[in-house]
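> show me the folded form of this:
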Amino acid sequence: MREFNEEMISFIDASPTPFHAVEWMARTLECRGFTRLAEDEKWELEEGQDYYVTRNDSSIIAFSYPPCSEKGYTIVGAHTDSPHLRLKPSPLTTVSGVKRLGVEPYGGVLLNPWFDRDLSLAGRIVYLDGEVRKETLINIDRPIAVIPSLAIHLDREANSSRTINAQSDIVPIIATGDVEFESFILSQIQDDTGELTLLAHELSFYEHQKGSFVGVESEFITSARLDNLLSCYVGLQALLETSYPMMCAFMDHEEVGSESHVGAGGTFVEETLRRIAGNDFEKLMRRSLMVSCDNAHAQHPNFPGKHESEHAPLLNQGVAIKINSNQRYATSSRTQGRFVQCARALHIPTQTFVTRSDTACGSTIGPITATRLGIETIDVGVPTLAMHSIRELAGISDAFGLYRILIHLGDY
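Below is the predicted model:
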């Protein structure tokens, strides 16, 4: 379990953006014998082979072939994106003698923890090398920015009633001297030495501090992007170790609604499954199971009243099965029963998560893919504290337990 979690943290550290996460997973799959497919080419799938395909380099689907004739695929769904601060197209400004880079919040980001952190920058850029358009990933991988707090002397209400203006208060500072943004970004390209011109970018700030174990017995994991790269890692490792036909579908843009050509609301998963199944698509969907893996809200010890008392998952007490009668989660009694039966056979505890009846319930890719594919689905997740913060907290045993269940779920 310790080794599993250490490798998971290494993956998250190496994946500051969805582009980097997909690149890491693609390399891992190829090292394990998976063949890359291209969406714009004809597929000739061979029995007993493993494949993967990407879209936009930020979503990835990997699968063994063929699916089981009786039970189809166990499909592990997760998302590659996390709430963060995205660089604006023309970000550079000068205020009070410092250079700043303007940002836009991506998703439901918790803004307070972004103050006074060592921030780095990573993502994808598109540029001209002479007359040739190219694109590449960059990761500066050192602290280049900070968002300083306003001193308590200048805001006496900071500890009781402070609000944050996303336009004016959360702007990273990067320098006091002259900085030319395009030149600085292009200087990160290693391979090209000709005349370069920046055309576009998708760059994100992230906390440079690495993930780690904390607690008296090192029983917690603290890291950025646990939601939801933790689930991506768990699903990928289960795919690599299971003996049953499995698919992983890790999608971008979940944190902003999934309505994009690379999101769960798009065509990527459906088109991939149709190409695999041919005329048997409907049969495959009736026999398969989607396991939507997305972190669950653990009961916060300082705010226990925020939870439904009988359905408040605890850290290191098992995977949470997420249930909502209004279909914000796609779990049914049938899919829950199958998942719990497998967990009990492995002596792995599970918990249930239901939001308070007077609290709004979030959602996942589960209901989206269930609607689009007509596939039976269960929503599960590792209990997590500080979700959508710059650093989140989970227990060391829960991700490993989910991994073990997914390996054997095809038995049930």
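
> when you work out contacts or count neighbours from here on, use the C-alpha atoms and nothing else.
OK.

> ok, and for the longest helix seen in the chain, which residues are buried?
For the chain, the longest helix by residue count, based on DSSP state H, is helix 226-241. Going by neighbour count (16 or more other Cα atoms under 10 Å), the buried part of helix 226-241 is 226-240.

> kindly report the same for stretch 239-259.
Of the residues in stretch 239-259, those buried under the neighbour-count criterion (16+ other Cα under 10 Å) are 239-240, 242, 244-255, 257-258.

> contacts for the helix or strand hosting Gly77 next, please.
Gly77 is part of strand 74-79, with elements assigned from DSSP states H and E. Taking Cα atoms under 8 Å, 6 or more residues apart in numbering as the criterion, the residues outside strand 74-79 that touch it are 228-229, 231-232, 235, 245-254, 288-294, 365-366, 409-410.

> out of the buried residues of stretch 239-259, which are inside helices?
The helices, defined by DSSP H, take in 239-240 from those.

> what's the burial count for the residue lying closest to Gln49 once chain neighbours are set aside?
Of all residues beyond its chain neighbours, the one nearest Gln49 is Tyr65 (5.7 Å), with distances taken as Cα to Cα, 6 or more residues apart in numbering. Tyr65 sits with 18 neighbouring residues when counted by other Cα atoms under 10 Å.

> let's see this one next to it:
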Amino acid sequence: MVTKMSIAKAYASDFLAFINASPTPYHVVDNAKKLLLNAGFLEIKERDSWSGVVEKGKKYFLTRNGSSLIAFGVGEDWVPGNGISIVGSHTDSPSLRVKPVSKKAAEGYLQVGVELYGGGLWHTWFDRDLSVAGRVYVAEEDGSLKPKLIKINKPILRIPTLAIHLDRDANTKFEFNKETQLFPIAGLAESMLNQLDESASATEEEAEFKPLSVMSERHQPKLIAAIAEAAGVPISALRDFELILYDTQPSTFGGLSDEFIYSQRLDNQMMTYCAIRGLIDSLEDEDALVGESCIRLISCFDHEEIGSESAQGARSNFLPSVVKRLSGLTGASADATETALSGASFYEQTAIKSFLLSADMAHAVHPNYAVRYESSHKPQMNKGPVIKINANQRYSTNSPGLLLLEEVAKYKHVPMQLFVVRNDSSCGSTIGPALASLLGTRTLDLGNPQLSMHSIRETGGSDDVEHACSLFSSYFKYYSTVEKKIYVD
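Model (predicted):
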């Protein structure tokens, strides 16, 4: 017999497989595409006309920069100007990224220069088994330059701490210089002696002009060789890359009863996965879009951890432009000009009738630091998603949104919790306020509770994966019904 507990563990197991395969935002989007394609979604492109392509009753997705993604299903009863139910999340996490010129060496060690991305708990990156993954551009035989995703599946880097004997204050005050003492060690310099510098021979012998210094001068030759091997191309085909360090220890169940998930990047891959899975689950029945008057949509953005100010961030035109194109969708084979004109007139109607759930992880109460939490707002793991509220609009939740979410949660009996930060503490923020101001759309902020946010190893609740997936699925299924019951101007 299938039990509620076994269903929750199945969702959590699928999520673990997803996060272990997704060390970078590029991998998140690539694995999301695989899930969507398997669920019958069709890929479309921003640069193409959607006239006569996007139809009622069908499911689609598109990407930008390979690190942001939007997917949606169009209701068969959709008419121009109707609303869109949206779940927004982000694909990035605090990390260390390989510098454009990363070649370092000191005291006989080979090192790799890294740059801080986002607001990480950087001391947690010490003494971890690290590797690299990311996007590599390679030259094809026809002269085109194409991206490949790589993931080197073994530890090749490490940032060692200083021995306690040389720093007796380390246990009371661990401090380090982020520029000079956060260099990962990649190997010993003597191991390079008498070895063929393949990358140098492959690049320096080329006679053509190079605007930048050759790759072997910018990066460790053995690192270049490892990247080329992971990409399955000769070193000479490498042109550039964007690499992110990740912890090679797999994400896993934890706790005496597997009640926890021990992992990196829970913030925010858990909510991104739940958004994807919630949309897919809401559309799994063949007739799911029959009688549906709305569009069901997820938007997963890069660069939230650094403020979302980019072409593929939440503050970009990515979501507004997609909403604008969809708002005038007739479902007929109208020409592009007619569709564009319709979109311009219906966009404002669609925006005000729509609703956005901004899904970003939340803080679970920490038993050793309970005093840091507001006394009446201490979220617990495995007790359901946390609705985040802030009077200063660091979160966009208000009472109409809260009531709407409470109503859709009833359909699948999903528990929820409330959170506000203490008045004497600072408050984080999310993509919610940014998108609310861009679109003028009603918005609510929520997320699953976790511990050790922004650490290289975080802790979440294994049952909360299913809680969020069920909540999002219910939201998509019942939004068009529930929205009409809650009056707001």
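
> quick one on the thing from earlier: give the buried residues for whichever helix or strand comes after the strand holding Gly77 of the first structure.
Scanning forward in sequence from strand 74-79 of the first structure, with DSSP H and E defining helices and strands, the next element found is strand 84-95. Applying a neighbour-count criterion of 16+ other Cα under 10 Å, one finds 84-88, 92 buried in strand 84-95 of the first structure.

> correct me, but Gly447 of the second structure touches Pro385?
Yes. With contacts defined as Cα atoms under 8 Å, Gly447 of the second structure counts as touching Pro385 at a distance of 5.3 Å.

> translate Ala399 of the first structure into the numbering of the second structure.
With TM-score structural alignment defining the correspondence, Ala399 of the first structure maps onto Val465 in the second structure.

> please apply the same query to Gly215 of the first structure.
For Gly215 of the first structure, the equivalent position in the second structure is taken to be Gly255, counting by TM-score structural alignment.

> so how far is Gly401 of the first structure from the residue mapped onto Pro385 of the second structure from the first structure?
Following TM-score structural alignment, the counterpart assigned to Pro385 of the second structure within the first structure is Val319. Applying Cα to Cα, to the nearest Å, one obtains 7 Å for the distance of Val319 of the first structure from Gly401 of the first structure.

> what's the answer for Thr267 of the first structure, then?
Counting by Cα to Cα - Thr267 of the first structure and Gly401 of the first structure are separated by 31 Å.

> give me the more crowded residue out of those two.
Set side by side, Thr267 of the first structure and Gly401 give different neighbour counts by other Cα under 10 Å, the larger being at Gly401 (23 against 15).

> what's the helix or strand for the more buried one?
With DSSP H and E as the criterion, the answer for Gly401 of the first structure is helix 398-408.

> flag every buried residue along that helix.
Buried, per 16+ other Cα under 10 Å, within helix 398-408 of the first structure: 398-408.

> ok now it, how far from the chain's centre?
18 Å (Cα atoms, centre = their mean, to the nearest Å).

> and the strands in the stretch 351-489 of the second structure?
Using DSSP state E, counting those that start in this stretch, the strands of the stretch 351-489 of the second structure run over residues 355-359, 362-363, 386-388, 417-419, 442-447, 449-451, 458-461.

> re the thing from before, isn't the residue nearest to Gln49 of the first structure right up against Glu47?
Yes. Here Tyr65 of the first structure reaches Glu47: they are 5.7 Å apart, a contact under Cα under 8 Å.
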